[in-house]
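Trainee: Structure, please.
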Amino acid sequence: MKKKVFDDYDYERVYNQSFNELTGELLNEVVKPLRGVAYTTATIKAGNQLEVEIYPSFKKEIPEMIKRFKQKKRRESSEKQKNLNDRNAKKKMMRLVHENFYTGDYWCTFTFKDEPKDLETTEKLCHNFFRRINRARKKKGLENAKYVYVIEEGTAGTERFHLHLIMDNGLTKAEVESKWKIGACTLRTLNYYKDENFIGVCKYMMKDEQTYQPTAARMKGKRRWGSSKGNLVMPKPTKNRTKMSRRKVMDLVLNQDSISEKLEREYPMYHFKEVEIRYSEFNGLFYIYARMQSKKLRRRESKCTTRT
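Mentor: Sure thing, here's the model as predicted:
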């Protein structure tokens, strides 16, 4: 009978301490790891992007350490929880954008000639715009638009509503601009391989609250996120519980100068881009997050999209 492996837990919350190589050497020497510990490797393929998450798994039911973390959850500082939420939200958006959009799609910013009085009015105007876009696409025999958007207010001195939007390119730029009708618009073309344009756009849309700093009270410090319904795919992780031994993980942790070479050897169809390593002070185990980029140019498949 196959032994059950426990790796379905909130590992990003558990392994939340910043890391340096001295920390790794110290933990490797003085911390005795729990028995029955292995490492799970989760890979998330989203378009041209491959994310690799390596984190501890256990051979028995929830370890006491994780039980303590569940109890501690209520006591964690709001700042620490906010940082974790922000990190997870950024990952979610990057996966969604990389999976569903391509080089040649649009990155748009729309402003309002007549400032909406509140967020509800702004949302209504934006959704009316999306409906006009879809009507225009239908006339051309196209499926409804794929898009991800955020409504926000400007920073100090520019406290006006505006819309940021990533959208597929079924319509021309001129056609998209003609459907806005209620203000100015700026449309740019996304290019995955030019200065990591996709990453830059996602980071801009997901900029943290300290950068955002809305000064008007209409959004109460929040931005309003949304996406098209029913036509976006969220990538799911694939798990491998034998790929990375504890020895391999410690080699990655303690020899970061060669980590890009080692990961590219493990995933030969991808270029290494970045890595983040964190650990838990309770058990001396590690969490590794790496992002890689496909060597193969990704293109949208041509297919008939006529609506019936």
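Trainee: CA only for contacts and neighbour counts going forward, please
Mentor: Will do.
Trainee: chain center to stretch 103-110: distance?
Mentor: Offset of stretch 103-110 from its chain centre (CA atoms, centre = their mean, to the nearest Å): 18 Å.
Trainee: Check which residues of it are buried.
Mentor: If you call a residue buried by 16 or more other CA atoms under 10 Å, then stretch 103-110 has these buried ones: 103-110.
Trainee: Sequence B follows; please return its structure for comparison with A:
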Amino acid sequence: MRSFIREKKIYCGDRYREVDIFSYTDTQKLSSGRGKRSKKVRESEPKQKNLNDKNARRYFIQTANLNFGSDPEALHVTATYSAKYLPDTVEEAEREITNYLRRVQYRRQKDGLPPLKYMLVTAYTTKRNSEKPVRIHHHIIMSGGLERDVVEELWRKRKRKGQKKGDRIGFCNADRLQSDENGIAALCNYLVKQSGGKKRWTSSHNLERPYSRTNDGKYNHRQIEKWARERPGREFWEKKYPGWTPTDEDYGIQYEYNDFTGWSIYLKLRKKE
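Mentor: Sure, this is the predicted structure:
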């Protein structure tokens, strides 16, 4: 079966993109129905939004960079539970955080702000020989506009009769997204690589989605094998993709070998200033 090298560019906004360079067969090409160079197509959203899954992690990072990487007012919110209100199940926790996001959206609407955009990660661990979740907490990347104090204050139960405010559900902290030269890659990697535990994510329906374009004639097997042996650095890839540079020497340039398909190269690029 004849194979060739496909380059796939994944567009994630003005400051961040990824490039996959991998082996592709004639059969795959025919089934995809694409020519030598394709038009932009929307990336498929993973069915399992579990950040312990490689494809879900990758899509999460791409989507977060696209929607929040260039937003100077975007927030990273961490919400935990006090012992009194600790949920018994992950589903109960997700209902609680969903109600919180509705309160945030209501406040934004009241203040005349655009609809809320968010990506929510629910993280937890389980005890040995038990499915009962422990240490449940949430991380939310959300669009800015509200004051951080307001966002934190909304992490409360509905007030009961005689109360001026509802009980605090737990600790809540809202910080500006700390973007650096690589956008919000550091935060994304933290969220998907927290030690141990399980992580599920959801998002609002109004997010932009990453797009991709393929090119089947740019590289060949001999080039890919040569680069896999020599491991060229940043300057080499800057010449291949003018105006862009790998996010760093380790995370931004990855070489992988498969007995069936051979070598593949995965690049994570940021816009050069």
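Trainee: coming back round to it: can you pick out the most distant pair from the buried residues of stretch 103-110 of structure 1?
Mentor: 103 and 110 (20.7 Å; CA to CA).
Trainee: Spell out the residue ranges of the strands in structure 2.
Mentor: Taking DSSP state E as the criterion, structure 2 contains strands spanning 3-11, 16-25, 41-42, 75-79, 118-126, 133-142, 172-176, 198-203, 211-215, 244-246, 253-258, 262-271.
Trainee: Return the most buried member of these.
Mentor: For the strands of structure 2, the stretch with the most neighbours on average is strand 244-246, a mean of 23; neighbours defined as mean count of other CA atoms under 10 Å.
Trainee: matching residues in structure 1 for that one?
Mentor: Applying TM-score structural alignment, one finds that strand 244-246 of structure 2 aligns to the residue range 270-272 of structure 1.
Trainee: residue ranges for the helices of the stretch 151-273 of structure 2, please.
Mentor: Applying DSSP state H, counting those that start in this stretch to the stretch 151-273 of structure 2 gives helices spanning 185-192, 221-230, 234-240.
Trainee: now for the first one, which elements pack on it?
Mentor: The contact analysis (3 or more CA pairs under 8 Å, 6 or more residues apart in numbering; DSSP states H and E) places helix 185-192 of structure 2 against helix 54-68.
Trainee: What are the buried residues along the helix it packs on?
Mentor: Taking 16+ other CA under 10 Å as the neighbour-count basis, helix 54-68 of structure 2 is seen to contain the buried residues 56-68.
Trainee: How far off centre is that helix?
Mentor: Here helix 54-68 of structure 2 is found 2 Å from its chain centre; the criterion is CA atoms, centre = their mean.
Trainee: what residue of structure 1 matches up with residue 74 of structure 2?
Mentor: Residue mapping for residue 74 of structure 2 onto structure 1 gives residue 105, with TM-score structural alignment as the criterion.
Trainee: Please apply the same query to residue 5 of structure 2.
Mentor: Taking TM-score structural alignment, residue 5 of structure 2 has residue 39 as its aligned residue in structure 1.
Trainee: same thing with residue 185 of structure 2?
Mentor: In structure 1, the residue paired with residue 185 of structure 2 according to TM-score structural alignment is residue 199.
Trainee: Noted, bye for now.
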